[in-house]
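**Student:** Have a look at this fold, sequence not included:
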C-alpha cells in the first residue's frame, strides 16, 4: 500500500460508484472511510503509519466544506466508532471545527476545512509525495 493513498478526488467518486477502499484496510478503517464517503467528505486520504510512528497504524485525513460540515463529520464518526466498540474516543477541536482530531487508537482521523488543511498540509509531513492534490483525471 502506498504511504498516502487517495480515496477519491474533491469531486467525489465517479457517479454511480462508491469510492474504492484500500487493499488490506481493517474493519475499523473501512467503517471510517465508508462513513466519510457517505457524509460527502472531500479529498479523503489514508496514510499508512506502520513502521513510521508508534502512535497509530493509520492516519485518515479528510476535508469538510464548512465549520458545520466538519462538525457533522466528527459527530457521525464518533457514533460510528462507538458502534465499533471504541466507546468514547479522544476528540480535539470540536468547538471551532476548523481542524478536528479523533484518536481511535490504531486510527487517527484529521478533519479540516479546506483552507486550514492546505495551510498545515500534514500529509507532507508523512510523505514527500502529496499526490492527492493532483487531479487523477489529468
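**Tutor:** Okay, I see it. In this text the structure is predicted, and so the values were computed from the model without any measurement.
**Student:** make it CA atoms for all contacts and neighbour counts henceforth
**Tutor:** OK.
**Student:** shouldn't residue 76 be in contact with residue 37?
**Tutor:** No: assessed by C-alpha atoms under 8 Å, residue 76 is found out of contact with residue 37, at 11.5 Å.
**Student:** ok, these two, which is more surrounded?
**Tutor:** Taking other C-alpha atoms under 10 Å, residue 76 and residue 37 do not tie; residue 37 has more neighbours (21 against 15).
**Student:** what about versus this one:
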C-alpha cells in the first residue's frame, strides 16, 4: 500500500501539483483506506494530472473505479484510495483536511 501511495504522490509532484497531503483513514470510520489531496493550477492542469495518473497507474495494474471532474474539483476513486485534486480556491473553501482529521 505504501508503495502505491508513494507512486501516486511522486506522479503528482512531478506534474507540479502543490500541497500534496496523504491521510491514513484506516483507523477511522471512512470508506477508503487513504485519501490524497493536492492543489492544481487550474482545470487544464487537473486534466493533465488525471491523464498522467491513468497512464502510469494503469500500467501498474491499478483500476480506476470512477473519475469525476469539474473546473474546480476532481475526484479519482481507486477503491481503497481516493484522490482529490482541487483548485486553490476550492481547497481553501472546503478545507477537506480539517474534515478528514476529525474522522480519524
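**Tutor:** Good, I have the coordinates. Bear in mind the structure is a predicted one, so any value in this text is a computation, not a measurement.
**Student:** Residue 18 of the second structure - nearest residue in space that isn't next to it in sequence?
**Tutor:** residue 39 (4.9 Å; C-alpha to C-alpha, 6 or more residues apart in numbering).
**Student:** now residue 42 of the second structure
**Tutor:** Excluding its sequence neighbours, the residue lying closest to residue 42 of the second structure (C-alpha to C-alpha, 6+ apart) is residue 87, at 6.0 Å.
**Student:** Looking for the alignment partner of that neighbour in the first structure.
**Tutor:** In the first structure, the residue matched to residue 87 of the second structure (TM-score structural alignment) is residue 113.
**Student:** Ok, residue 78 of the second structure next?
**Tutor:** In the first structure, residue 78 of the second structure lands on residue 104 (TM-score structural alignment).
**Student:** any idea how far its match is from residue 44 of the first structure?
**Tutor:** 17 Å (C-alpha to C-alpha, to the nearest Å).
**Student:** Out of the two, name the residue with the larger neighbour count.
**Tutor:** residue 44 (25 against 19).
**Student:** Just to check, that one is in contact with residue 64?
**Tutor:** No: here residue 44 of the first structure does not reach residue 64: they are 9.9 Å apart, not a contact under C-alpha under 8 Å.
**Student:** Give me the mean deviation of the longest helix seen in the second structure from the first structure.
**Tutor:** Determined from DSSP state H, the single longest helix within the second structure is helix 43-58. Superposed on the first structure, helix 43-58 of the second structure shows a mean distance of 1.3 Å to its aligned residues (mean C-alpha distance after the TM-score superposition for the first structure).
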